[in-house]
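Enquirer: coords below, sequence missing:
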């Protein structure tokens, strides 16, 4: 007779395993411990086999019969239900191994060591917050362009247009990595060209009029904040490196006797050399007496870490400058680039090399840290001297001999 739920609930375990048959090979195995397990007995290629269908009541009588009927259909088609289940489990494991998150983290682990720490942390945080929760478990080969667009639109809807574009770029890199490693056929992010709202990037605020620069330099000279921040303020316009590179500078990278500072550029991870003018060496020697025994040139409140990324801009605001419209820590680079070319008439390629920008040469070299080194040494000293004269209020007469 066919089983009923009442029969199953009332069935008691015995000293030996007990089988209650339902028909078609389906039976309930009641173990001496009380467990009730569904089993399906069938024959394939002349051999008797057994298929586990789960435990009662997690798998109800109705569900167990559905599993039996599905298995019988497979048998009718010449398919072994047990082998079919193993194949499905293997496919699920393979799918999980090739999920978007697994491949994304593999891609990140491979390439992140070549990036700046600030960049790599932003990339993984962006993926963990905005992409993995929705796409992470999906097989990467099955993700479509509309599916990816839905994720990016969600980011756009909160007003983070730049984040949406960067997330699209990161996803594209991950898809292309999957293609290169044989886990996907194509990169669907390429189909989304023009689908996201464009982002208008504003240039960093900068002062480029020598009169305004002179006032700023005098304000820095009169700054009454901490000595460490004041030194950073004095060196920022003089050396015009990226703000993050200045504030995270390490003493081991400086050779004050040779008047040189060597470090890895945060964006490109290439070596960069900054010739130090005599004024910068004097500031650094004075600062060395205070922080020279520490790792960082500009330590923060936590002496083991560099000063805050907001310290220079906060100091500029304290001096009365609007960091959105007048000057930012990054704006010193635009200031130097403009005045060095327009007022002091240095060649653009010399300036660009000192800014650590990629400037292809005749040999196709993207950046050469020693290129134009003599010209850059001259330029950096003349630039520091020029700033001194501006701060003192002297009349500035550009010198053009170095352009020959």
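Expert: Looks like it arrived, so ask away. These numbers were taken from a predicted model, which means no experiment stands behind them.
Enquirer: C-alpha from now on. contacts and neighbour counts both.
Expert: Fine.
Enquirer: hey, where'd the helices end up in the stretch 201-350 of the chain?
Expert: For the stretch 201-350 of the chain, applying DSSP state H, counting those that start in this stretch gives helices covering 210-221, 227-239, 243-247, 278-291, 311-318, 331-342, 348-354.
Enquirer: what's the burial count for residue 239?
Expert: Residue 239: 22 surrounding residues under other CA atoms under 10 Å.
Enquirer: ok, now which ones touch it?
Expert: 274, 276, 380 (CA atoms under 8 Å, 6 or more residues apart in numbering).
Enquirer: ok, structure two:
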């Protein structure tokens, strides 16, 4: 095929289509391909990594001779820098598509793809189905209020520890120390999810351990002094509110489960004849057994007469279709004159843990089992929920007897040595 040197646009205009495609060469790989239908396409041949390749430069006349030569010059510069012009063009198209998508998302109020907010919402959507609704609501509100305004639009792979620390310190500055710690924990969960999904390589929050002011212990206050525990028990027995709330208050120290587990207790999970309450711990999605001492069974039989035909042991005052509200026990304690700095619903757990260990001297692993904490055997394997069940039945009976004794005003001689496991 003959080679033609393109001298000007006039040469191109004069080139007529032929039955077969042909080329007008301009030199150094640049040529104009003229097709039988009369369309004229600029092409550039180049060699990179030992391979011969071709890239389109444009269509004549929208891309004239001068512009085609400029584009070819730019492509050759990329080749000289060991960059494939074809790859560079594809990358530019991807970048433009991302920019267009980002603009669309902003216009529609949707988080940018791979932004902290987008990944955090994906994490929330995946995890929240296994959470108690109230727990999930608190987390998403915390993200939306305290983290998204500062980190939400940032690409998750570009966020550095100082940015995260600045965001959580804004929470700390308003005095919400515990919330700041929880927000940092949520950040870490989002970043670890991002690692698992391939968005980033590591969790930047791991370098922020100890960066926040420590949480003061008062947020889960508990009465652990036996004499004061006795006063609390007597105050509970004297409570003049609803029978359902009083029974829940009386049962709380005997079973020392988490407040949400107590208020959501279901009759289907309780076997009064076997003296056991079996349920799944929502926090860990594991089965748990609470041995019921005779006093606990007595309290449950009392409230069963009122609520036994429904689902919940302690239903809401408004409808039996829902459990007691999360504030019912706290409100009752406040009406009894017990300040939040003294005792919370969660405090019954700390009360039992402390006295069972320090006063009654039960083995720590029995106490931890009964608190539904993760406990491992000597080989590092997690115990199942029936582990040491007989000993735990005994511990719960002795614990209930101890509470009745101190409530009556008697002095209790601590057990010496550890209780048998």
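Expert: Structure received. Keep in mind it's a predicted model, so treat the numbers as computed, not measured.
Enquirer: Save the helices of the stretch 201-350 of structure 1 as TSV, and put in distance to residue 165 of structure 1 too.
Expert: Supplementary listing: the helices of the stretch 201-350 of structure 1 in TSV, determined by distance: least, CA to CA, whole Å:
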stretch	distance to residue 165 of structure 1
helix 210-221	35
helix 227-239	31
helix 243-247	23
helix 278-291	40
helix 311-318	27
helix 331-342	24
helix 348-354	28
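Enquirer: Of those helices, which is nearest residue 100 of structure 1?
Expert: The closest approach between residue 100 of structure 1 and any of these, judged by CA to CA, belongs to helix 243-247 at 32.2 Å.
Enquirer: quick check: the closest one aligns to which part of structure 2?
Expert: Helix 243-247 of structure 1 corresponds to residues 259-263 in structure 2, going by TM-score structural alignment.
Enquirer: Likewise for stretch 160-169 of structure 1?
Expert: Going by TM-score structural alignment: stretch 160-169 of structure 1 matches residues 176-185.
Enquirer: Give me the buried positions along stretch 184-197 of structure 1.
Expert: In terms of neighbour count (16 or more other CA atoms under 10 Å), stretch 184-197 of structure 1 has its buried residues at 184, 186, 187, 188, 189, 196.
Enquirer: JSON lines for the residues you listed, including secondary structure?
Expert: As requested, the buried residues of stretch 184-197 of structure 1 are arranged in JSON lines below (DSSP: H, G, I helix; E, B strand; the rest coil):
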{"residue": "184", "secondary structure": "coil"}
{"residue": "186", "secondary structure": "coil"}
{"residue": "187", "secondary structure": "coil"}
{"residue": "188", "secondary structure": "helix"}
{"residue": "189", "secondary structure": "helix"}
{"residue": "196", "secondary structure": "coil"}
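Enquirer: Would you confirm that residue 115 of structure 1 contacts residue 270?
Expert: No: the criterion here is CA atoms under 8 Å, and residue 115 of structure 1 misses it with residue 270 at 10.5 Å.
Enquirer: returning to what we had before: which one of the contacts of residue 239 of structure 1 is nearest residue 71 of structure 1?
Expert: Set against residue 71 of structure 1, the nearest of those by CA to CA is residue 274 (73.8 Å).
Enquirer: Where in structure 2 does stretch 23-31 of structure 1 fall?
Expert: Using TM-score structural alignment, stretch 23-31 of structure 1 corresponds to no residues of structure 2.
Enquirer: swap in stretch 277-288 of structure 1?
Expert: The aligned range for stretch 277-288 of structure 1 in structure 2 is 293-304, by TM-score structural alignment.
Enquirer: after superposition, how close is the host helix or strand of residue 134 of structure 2 to structure 1?
Expert: Element membership for residue 134 of structure 2 (DSSP states H and E) is helix 133-142. Once the two models are superposed, helix 133-142 of structure 2 sits on average 2.6 Å from its counterpart in structure 1 (mean CA distance after the TM-score superposition for structure 1).
Enquirer: give the contact list for the equivalent of residue 332 of structure 1 over in structure 2.
Expert: Aligned by TM-score structural alignment, residue 332 of structure 1 pairs with residue 348 of structure 2. The contact partners of residue 348 of structure 2, by CA under 8 Å, 6+ apart, come to 222, 223, 252, 253, 256, 257.
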